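[1] test case, fold it:
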Amino acid sequence: MNWTTAIKQYKTYLKIERGLSDNTIENYGFDLQKLIRHLDLDLKSNQPLKIDKEELQTFIYSISKKVAPRSQARIISGLRNFFNYLVFEDLRTDNPMDLIETPRLGRKLPDTLSEDEIDQLIDAIDLSYAFRGINLGHRNKAILETLYSCGLRVSELTFLKISDLFFDEGFIKVSGKGNKERFVPISENTQKHITIWRQERNHISIDSESKDILFLNYKGRQMTRAMVFTIIKKLAEQIGLKKTISPHTFRHSFATHLLKNGADLRAIQMMLGHESITTTEVYTHIDRSHLSEVLNKFHPRK
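    As a prediction, the model looks like this:
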């Protein structure tokens, strides 16, 4: 099997069998292309079946000088997955990446906002802001309320559909990574702001492909991730916030504030859509003072 065929079939496997997103699959492909370029391989050769540990070590050593340890670890993980796939398909008998170590990474704690900073950002939204007759201030408020109230990823927010809103039951349906669906509780306050935005939305001439999309731009099309980033960046500048924040900061803050106020870690995992609870456990490292308070309050031998 040559490189072209191997990569094509591997991407199909990642999409169908693993259910990974298109962006993740493309990143795996980019990492394989880096290896091919570094070793100056012929795409028509059957090199994937013959490449050895020494060649891979040469490549890993070269990228260690160019990228940060976290990026290096991601590339190594991607290559290990690729060769595992070849073994799984009986195209190789071994994985040459097995004995190559991943660089040790310090735990990177996510940036968060305080409850007061969240309030300041949302209160800074100009509800009278309109463009070409469409009130976008109410849209922006509904966006921030939804990000913080439901802990969504920005892609989950931009793809949120009207048909995903189950307000009578108090939930929204979210399509997460790998198209995995989950139901997330939504507060009455957030429901109120979404309802106000939907009334404004009715005055927009909506693109045929965006009829069911909740958050639209003034042209009636689905908002982009970049647009949400820009809204948040401008609000941060407006209130003089010195932190570098993004839509994901609201998701981190959602989880941190829930944990701080006594929520169960397993419940937070389900709401965030984390496949493994070890991913959610990063939030237990953010506020150690709170965990000490919990111990002192509830442990029988305090």
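[2] going forward, measure contacts and count neighbours with C-alpha atoms only.
    Will do.
[3] what about the helices in the stretch 51-200 of the chain?
    Per DSSP state H, counting those that start in this stretch, the stretch 51-200 of the chain carries helices over the ranges 53-64, 69-88, 115-123, 137-150, 154-158, 188-201.
[4] which other residues reach the first one?
    Right, helix 53-64. Identification of contacts with helix 53-64 by Cα atoms under 8 Å, 6 or more residues apart in numbering yields Leu35, His38, Leu39, Gln72, Ile76, Pro96, Met97, Ile100.
[5] got the angle for it vs helix 69-88?
    Calculated by axes from the mean of the first three to the mean of the last three Cα atoms, to 10 degrees, helix 53-64 forms an angle of 160 degrees with helix 69-88.
[6] pull the distance from helix 53-64 to the chain's centre.
    Chain-centre distance of helix 53-64: 29 Å, with Cα atoms, centre = their mean, to the nearest Å.
[7] Lys11 contacts Ile25, correct?
    Yes. Contact criterion Cα atoms under 8 Å: Lys11 and Ile25 qualify, at 6.2 Å.
[8] between these two, which is the more surrounded one?
    Taking neighbours as other Cα atoms under 10 Å, Lys11 and Ile25 compare with Lys11 leading, 21 against 18.
[9] do you know how far the more buried one is from Leu99?
    24 Å (Cα to Cα, to the nearest Å).
[10] can you check Leu113 too?
    Distance of Leu113 to Leu99, computed by Cα to Cα: 41 Å.
[11] between these two, which one's more packed in?
    Legend: neighbour count by other Cα under 10 Å for Leu113 and Leu99, higher for Leu113 (18 against 9).
[12] thinking the more buried one is in contact with Arg251, fair?
    No. Under the criterion of Cα under 8 Å, Leu113 makes no contact with Arg251, lying 9.9 Å away.
[13] could you also give me the structure for this second sequence? I'd like to compare it with the first:
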Amino acid sequence: MNWNSYIKSYQSYLKIERGLSKNTIENYSFDIERLCLFLATNGIEVSPIKISEETLQQFVYSVSTQVNARSQARIISGLKSFFGYLIFEDYRLDNPLELIETPKTGRKLPDILSVDEIDRLISAIDLTSNEGERNRAMLETLYGCGLRVTELVSLKISDLFFDEGFVKVIGKGNKDRFVPIGRAAQKYIHIYKDSMRVHLNIKKEFGDTLFLNRRGGQLTRAMIFTIIKDLAIKIELNKKISPHTFRHSFATHLLENGADLRSIQLMLGHESITTTEIYLHLDRKFLSEVINTFHPRKSI
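    The predicted structure follows:
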């Protein structure tokens, strides 16, 4: 078996055994392909079974001169997973990256938007354009439900349970969860469906997909990024934002207004509450207010 054969076998394992999404599998595969490119560039002919720790150390050093510590740590983690799979399948007896240290990256706090900034972004949408109502409904849903961008573009009409106040979301690992949806998001989704979506020439395979492009097909993740980036430029927002920024803001604003961490964890679809704790942008002022409000000796 050559590298491609092992990579395809690994991809099947990630999809079938671990239930990972297409995007996550592509990211894992990219790390291995980057290693293959390094080997080819340096004229090193070696299989995944025979590659040594020394060769991988050379690769890691090469990567360290090209990317930051966070990206370097991700690449090392991805490759450790690949070689761990080879051990699992009895192709190798050892993991050649076992002793290679991952650079310390520290905790990166997410950027968030204020409520005013979110209002300004949504108000900047041109509702006279064909896609205006769709874009407003999407941003209201991103912020109102804290969805990942992949969850947003995959949302189905059959997943809307407005009478109960929920939407069904297919998250990481194809795991379903029900997320509360507020009246504002419901209102703008109804407007989009009734005034814009009904007039599209919808492709048969996307008949149940909620948010569509002008050709009646599913939107791409990149398109959502572009829409948000253009709005940020339009209002001269001096922040680098993405669809994920709305998710961070959703969680942070809920916490700051008194929501408990466990509820936020369930809405975000995190398996571990530790992930939720890292996800949130906590400041000392907010924590001080928690003590002064809830501690039994706050007034002594």
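[14] between the contacts of helix 53-64 of the first structure, which is closest to Arg139 of the first structure?
    Arg139 of the first structure lies nearest to Gln72 out of the contacts of helix 53-64 of the first structure, by Cα to Cα, at 39.4 Å.
[15] what's the closest non-adjacent residue to the closest one?
    Once flanking residues are discounted, Gln72 of the first structure sits nearest to Ser64: 6.4 Å by Cα to Cα, 6 or more residues apart in numbering.
[16] how near is the closest residue to Glu200 of the first structure other than its chain neighbours to Ser246 of the first structure?
    Nearest residue to Glu200 of the first structure in three dimensions, chain neighbours excluded: Asn135, at 6.4 Å (Cα to Cα, 6+ apart). Taking Cα to Cα as the measure, Asn135 of the first structure falls 23 Å from Ser246 of the first structure.
[17] same thing with Ser187 of the first structure?
    Going from Ser187 of the first structure to Ser246 of the first structure by Cα to Cα gives 22 Å.
[18] ok, now Lys219 of the first structure?
    24 Å.
[19] same check, this time on Leu105 of the first structure
    Separation of Leu105 of the first structure from Ser246 of the first structure (Cα to Cα): 23 Å.
[20] what number of residues lie near the residue nearest to Asp126 of the second structure when sequence neighbours are not counted?
    Using Cα to Cα, 6+ apart and skipping residues adjacent in sequence, the residue nearest Asp126 of the second structure is Gly132, 5.4 Å away. Neighbourhood size, Gly132 of the second structure [other Cα under 10 Å]: 17.
[21] tell me the contacts of the aligned partner of Lys177 of the first structure in the second structure?
    Alignment note: Lys177 of the first structure maps to Lys172 in the second structure; criterion TM-score structural alignment. Neighbouring residues of Lys172 of the second structure by Cα under 8 Å, 6+ apart: Leu20, Ser21.
[22] for the residue nearest to Gln72 of the first structure, give its distance to Tyr283 of the first structure.
    For Ser64 of the first structure, the distance to Tyr283 of the first structure - Cα to Cα - is 29 Å.
[23] show me which of the two is the more surrounded one.
    Counted by other Cα under 10 Å, Ser64 of the first structure and Tyr283 do not tie: Tyr283 has more neighbours, with 22 against 14.
[24] make sure the more buried one is actually in contact with Ala255.
    Yes. Counting by Cα under 8 Å, Tyr283 of the first structure does reach Ala255; the two are 7.1 Å apart.
[25] any idea what His290 of the first structure is structurally, helix, strand or coil?
    Put simply, His290 of the first structure is helix when judged by DSSP: H, G, I helix; E, B strand; the rest coil.
[26] ugh, typo on my part, it should be Leu231 of the second structure
    The assignment at Leu231 of the second structure comes out as helix when based on three-state DSSP.
[27] the first structure: which residue goes with that one?
    Matched by TM-score structural alignment, Leu231 of the second structure corresponds to Leu235 in the first structure.
[28] show me what contacts its match?
    For Leu235 of the first structure, the contact set (Cα under 8 Å, 6+ apart) comprises Leu121, Ala124, Ile125.
[29] picking up where we left off before, have a look at Leu105 and Ser246 of the first structure and say which one is more surrounded.
    The neighbour comparison of Leu105 of the first structure against Ser246 (other Cα under 10 Å) goes to Ser246, with 18 against 9.
[30] map the more buried one across to the second structure for me.
    Using TM-score structural alignment, Ser246 of the first structure sits opposite Ser242 in the second structure.
[31] over to Leu86 of the first structure?
    The alignment partner of Leu86 of the first structure in the second structure, by TM-score structural alignment, is Leu86.
[32] how about that match: what's its closest non-neighbour residue?
    On the basis of Cα to Cα, 6+ apart, the spatially nearest residue to Leu86 of the second structure that is not a chain neighbour turns out to be Arg92, at 5.7 Å.
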